[in-house]
Each structure stands twice: as structure tokens, then as C-alpha cells.
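Q: Provided below are the primary sequence and the corresponding predicted coordinates.
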Amino acid sequence: MIDELIDRLLKGDKRAAARLITLVENDEEKAKEIIKKIYKFTGNAYVVGITGPPGAGKSTLLDKLIKEVRKEGKVVGVVAIDPTSPFTGGALLGDRIRMQKHSTDPGVFIRSMATRGSLGGLAKATNDAIKVLDAYGCDVIFVETVGVGQIEVDIVKTADTVVLITVPGLGDDIQAIKAGLMEIADIFVVNKGDKEDADRTLFELELMLDLEKEKWKQRGWRPPIIKTVALTNKGISELWRAIMEHKAFLDESGKIKEKRRFKAEEEVKTIISDFITSKVGKKLRDNEVYELIGKIAEREIDPYSAAEVIMEKTLGVKA
């Protein structure tokens, strides 16, 4: 079945792409098989991360961006990370509702995925879904994070270009951005730029960038700040042009290779970490390990010593 789906995927079958993403999201063993078979067909799509605090208008802006990219005839993929439904464990589909006008466009593939407890603003299977869309033939893949705030830094491990969207009136949240998300942004967007305090937000961001000007000089790229009004399409073409300028910078400087090497390294680390966590988690249910956990609670043994015992028993390695 998987071989047939992959064959259809490589021929541009949208239903096959949807089915394969479902498999990589829900079945870990099938995910391994699928990615091993399609990996050589990936590496062609450009991945753009859309992140920012809740209420910044990420989905509305992305809706307009899709239209802008489609003007160039590019095939667009979207992985929209939604909160998890407490009843079904699936995505709440808020993003897909806003972008439903693109559902009949054969050049657009939109998929909502649930976080299912994953931190960092992304679903665990995001990277695999991106690979499926890459092999499917997408030229540009947008990844919209769930909007959980300043811990949303995992997008830097996934995207080639990270777009951080903020809005006027966040107040102290600008400082939260500086503490976390500012470090990973390649482009800043002040959405809802028709509000009266939009210029103040723009000024604050410019000031924050000026304070770090030596860092940007070393990187060779100072993040531009684009003011948009997504509802009226204002600034959307400028934003897409900025994304393409950042792509050109990465290509011409050779930094795209560094960035993708970093992404590959982080993905391998995550796979290994998940494997170890799963294996240790299964052993934690064993009576011997269960008793060891009890000793930690009773202060008969410290957590580090217990972890060393567990790793030696489960993985055969000494910490």
C-alpha cells in the first residue's frame, strides 16, 4: 500500500499526499518506512516559518501570502499547526477555516496538524509532513506555528526563513519577543499596521535591532521590518519580496548549506532522543525500575544515580 501511495505522490496525486501525511502523523513505524523511501526525492522546496504570539493575525496574513505566491505559478504547501482537541486528539482546524478559499486550487495543499502536547509551537510529525509535501512537488512550504508565545523557537530547526509577526498594542510582550523569538527571526512583520500605535511598535523593533547591530553585521543579514494590513492586502507583496531576498542572501552566501546542515543535525538529535525516551519509558513500567523511582521519592537514592542505573539497564551505557 505504501509503495503505491508513494508512486502516486511522486506523480502529484494530492490524495496520496494527504494519506501519507496521515500515516506519518499517526504511525511511527510507517513514518520511518515512508521517509526512508521518499527522502531522495526531497530537498527542493523552500520552507518558510510563520510564527508569533496569539492574535497577531498569522492565519489571515498567510492566506494573503498564498495568493501572492500563486501569482508566480509556484505550488504551495501549508502545514498549519493547531491546538489539540481535548476530545479527539486531532487539530481544531482554525487555520484551515481561514484559508478554505484555496481548497479548490490544485496548486495549493493545506494540512492542519495537532500539537498533541509537543512544545515549541510545532507538531511532532511536522518535519515528516514537510518531506511528503516536498516530494509531492511543492515549491514553497509555509509552516504556521500554533501561537503559544515565546517558547515557539523550534521553528528555526525546521524553516529556511523565519517570519515573526507581531501587532501594535502588545506592550510588554515586545520584551518577551526580545527574550526568545527575536533571536530566530529573519523578517519582522508589524501586522494590523493601520492601528494608531503601529508606528510605535515599528520604532521599538527598530530600536531593538539597533542594539544588536554588531550581531546582524556578523550574520550579514539585518532582519527587515515590514508593516502590513493583512485584511486589505497591504504590504503582502513587500513581505513576499523580503522572503525571496532572504532566500537569495542564503543562496549567494552559502549559508543555506549551513542552515540545512543545522536542521539535519537537530532532526537526528530529536529522533535519537525520542527513541531513548520511548525505550526508557517502557522500562520505567518494569517492577525493578518502578521500585527505584519509589526510592527517589523516599530520598533513599538521588535522581542522578537512579538515572545512571536505568540507562545502564535499558541502554547498556554508563552515564
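A: Yes, it's here.
Q: going forward, measure contacts between C-alpha atoms and count neighbours the same way
A: OK.
Q: longest single helix anywhere in the protein?
A: helix 255-283 (DSSP state H).
Q: Now find how far off-centre that helix is within its chain.
A: 15 Å (CA atoms, centre = their mean, to the nearest Å).
Q: Check stretch 113-125 too.
A: Counting by CA atoms, centre = their mean, stretch 113-125 comes out at 9 Å from the chain centroid.
Q: another structure for you, compare them:
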Amino acid sequence: MLDGLIERMLTGDKRATARLITLVENDDEKAREIISKIYPHTGSAYIVGITGPPGAGKSTLLDKLIRVAREEGKVVGVIAIDPTSPFTGGALLGDRIRMQRHSTDPGVFIRSMATRGSLGGLAKATADAIKVLDAYGCDVIFVETVGVGQIEIDIVKTADTVVLVTVPGLGDDIQAIKAGLMEIADVFVINKADKEGADATYFELSMMLDLEKERWERTGWRPRIVETVATTMRGIRDLWSAISEHREFLERSGEIGRRRQFRAEEEVKTIVSGRISRIVGEKLGEEEISSLIEMVVRREIDPYSAADRILEEALGVKV
């Protein structure tokens, strides 16, 4: 069954591709088998992360970016991460509704995925879904995060270029950038730039970038600031140019190789951590682990010693 789906996906079959993404999202064992078989066909797609707070217009912006990318003949993949429905466990917002004009385009594949409790603004299966779309033949894959502000830093473990979208008049938005998002953005977008306060937001971002001058001089890339009005296409081509410029910089400097090595390391660590957690649960069971946790609460054992004991009993090795 899997071999047939993979063969069809590699020839551009959208239905087979959608089925494979569902499998990697819902079945860990099948995900392992699928990724193992398709991995040699991956590595060609360029990944662009779109992040930022709710209400910034990320989906509308992405809708227009798809249009510009298609004008260049790019095969486009989109993974839109949504909150989880409490009833079905599926994606709650359904960003594909906003991008429905592209649904009949054979050169565009759009998929909404639920976070299912995963922090960092991304679904746990995002990395595997990206690999499926990469093998499917996408030239560029956009990943839109759920839009939860300060915890969306996981996008840096996924994307080659990170686009941070903000809007005028949101003081908390700028505070979120100061709190950590500033360090991961390669391109800043001030969307809804026709609103009052756009100039002030541009000034604040510019000042914040000036304060990081030493870092930009060291890395060789100063993040671009682009003003857009997504609903009217204003600035969208400038944004696409900024993304393309950053890609050229990464490839010219060799930074793209370092970024992808970092991502591979993080992915392997995440897989190892997940498997160790599963082994611990299978070997010890919830009752024994809970007993150790209660000992920590009663100050009968410290947290490090409790962790050492769990690993020693589960893995059979001295920590």
C-alpha cells in the first residue's frame, strides 16, 4: 500500500500526497517507514516560514505570495498550522478557505494541520509533512504558524527563510518581537501599512535592528523591512524579492548548509527524545514514575536523581 502511494506521489498525484501527509501526521510507525523511503527524493524545496501574532494578516499575505510564486512557474506547497479542534482533533481555522482560489491549480498543494497541543507554533508532524511535499516536487514550501506570538520560535528549526509579520498599532506585538522573535526573523513585514502608525512601527523595527548592528555585521545579513497591504497586493512583490534576496545570500555565503545542518541535528534530537520518553513509559509505567515524582515533591529525592533513576531502570545504563 505504502509503496503504491509513494510511487503515485512521486509522479505528482495530489490524492496520494494528501494520504501520505495524513499517515505521517497520525501514525508514528508509518511515518518512519514513509520518510525512510522518500528521503532520497528530498532536499530540493526551499522552505519559507510565515510567523507573527494573530490578526496580522498572515493567511492573506500568503495567499498573495502564492500568486507571485506561481507567476514565476514555481510549484508551491503550503502547510498552514491551525489550533486543534476540541471535538475532532483536526485543524480548527482551516486556512485553505482563505486560499481557495488556488485549490484547482495543479501547481499548488495546500494542507492545514492541527497543532495537537504542540508548542512553538508548529504541529509535531510538520517536518515530515514538509519532506512529503519536497519529494512531491514543490519548489517552495510555505509554512504558516498558528499565530501565538512569543512561543513561535520553533519555525527557525523548520524554515530556510523566516518572515515575521506585524501590523501597526500593536504595542504588544513589538514587545513580542523584543522578547525573542527578533532574533529569528530574516524579513520583517509591516502588513496593513495603510493604517495609522505604520511609520512608527517601521521606525521601531529599524531602531531595534540598529541595536543589533554587531550581529548583522557578523552574519552578513541585515533583516529587510517590507511594508505591505496584502488585500491590494501593495508590497507583495517587494516581499517576494526580499525572500529571494535572502535565499541568494544564504546560498552565496554557505549559510544555508549550516542552517540545514542545525535543523537536522534538532530533528534527530527531537526523535531521540521522543523515543526515550516512549521507552520509559513502556518499561516503568505511569504508577512507578508517579511514585518517583511524589518523592520529589516530598523532598525525599532531588529531580536530577529521580531522572537518573528513571533512565537507569528504563534503559539499563548507568547515567
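A: It's in. Just so we're clear, the structure is a prediction, and the values are computed from it rather than from any experiment.
Q: returning to that earlier point: elements contacting the longest helix of the first structure?
A: Packing partners of helix 255-283 of the first structure (3 or more CA pairs under 8 Å, 6 or more residues apart in numbering; DSSP states H and E): helix 303-315.
Q: quick one on the thing from earlier: what residues sit buried inside the longest helix of the first structure?
A: Neighbour counts over helix 255-283 of the first structure (16 or more other CA atoms under 10 Å) mark 256, 259-260, 263, 280, 283 as buried.
Q: And the contacts of the next helix or strand after it?
A: Using DSSP states H and E, the helix or strand that follows helix 255-283 of the first structure towards the C-terminus is helix 287-297. Helix 287-297 of the first structure is contacted from outside by 283-284, 301-303, 306, 310, using CA atoms under 8 Å, 6 or more residues apart in numbering.
Q: Let me know the closest of those to Gly12 of the first structure.
A: Distance ranking of the contacts of helix 287-297 of the first structure against Gly12 of the first structure, using CA to CA, places Lys283 first at 42.9 Å.
Q: hang on, that closest one packs against Thr314?
A: Yes - Lys283 of the first structure is within contact range of Thr314, at 6.8 Å (criterion: CA atoms under 8 Å).
Q: Alignment lookup: Ile177 of the first structure to the second structure.
A: Aligned against the second structure by TM-score structural alignment, Ile177 of the first structure finds its counterpart in Ile177.
Q: how big's the offset between the one helix or strand its match maps to and the first structure?
A: Following DSSP H and E, one finds Ile177 of the second structure within helix 171-178. Following the fit onto the first structure, the mean deviation recorded for helix 171-178 of the second structure is 1.8 Å by mean CA distance after the TM-score superposition for the first structure.
Q: List the buried residues in that helix.
A: Quick answer for helix 171-178 of the second structure (16+ other CA under 10 Å): 173-174, 176-177.
Q: Check which element follows it along the chain.
A: strand 187-190.
Q: sec struct for the spatially closest residue to Glu312 of the first structure that is not a sequence neighbour, please.
A: Among residues not flanking Glu312 of the first structure along the chain, Lys318 sits closest, at 5.4 Å (CA to CA, 6 or more residues apart in numbering). Using DSSP: H, G, I helix; E, B strand; the rest coil, the three-state assignment for Lys318 of the first structure comes out as coil.
Q: Quick check: Lys318 of the first structure touching Met311?
A: Yes - counting by CA under 8 Å, Lys318 of the first structure touches Met311, with 6.7 Å between them.
Q: Between those two, which is the more surrounded one?
A: Met311 (17 against 11; other CA atoms under 10 Å).
Q: Please report how far the more buried one lies from Val280 of the first structure.
A: Distance, Met311 of the first structure to Val280 of the first structure, using CA to CA, to the nearest Å: 7 Å.
Q: now do Ala179 of the first structure
A: Where Val280 of the first structure is concerned, Ala179 of the first structure sits at a distance of 33 Å (CA to CA).
Q: Would you mind getting the average deviation of whichever strand or helix holds Leu250 of the second structure from the first structure?
A: Taking DSSP H and E as the definition, Leu250 of the second structure sits inside helix 236-253. Once fitted to the first structure, helix 236-253 of the second structure is off its aligned match by 0.6 Å on average (mean CA distance after the TM-score superposition for the first structure).
Q: which other residues reach that helix?
A: 61, 64-65, 68-69, 160-161, 186-187, 189, 221, 224, 226, 228-230, 255-257.
Q: Check which residues of that helix are buried.
A: 236-237, 239-240, 242-243, 246-247, 250.
Q: Mind picking the two most distant members of the residues you listed?
A: Across these (CA to CA), the longest gap, 21.3 Å, separates Ile236 and Leu250.
Q: hmm, back to that, surely the match of Ile177 of the first structure meets Ile153?
A: No - Ile177 of the second structure lies out of contact with Ile153 (CA under 8 Å); the separation is 10.6 Å.
Q: Residues that sit against both of those two, list them.
A: Counting by CA under 8 Å, 6+ apart, no residue touches both Ile177 of the second structure and Ile153.
Q: neighbours around Leu2 of the second structure, how many?
A: Leu2 of the second structure, neighbours per other CA under 10 Å, totals 15.
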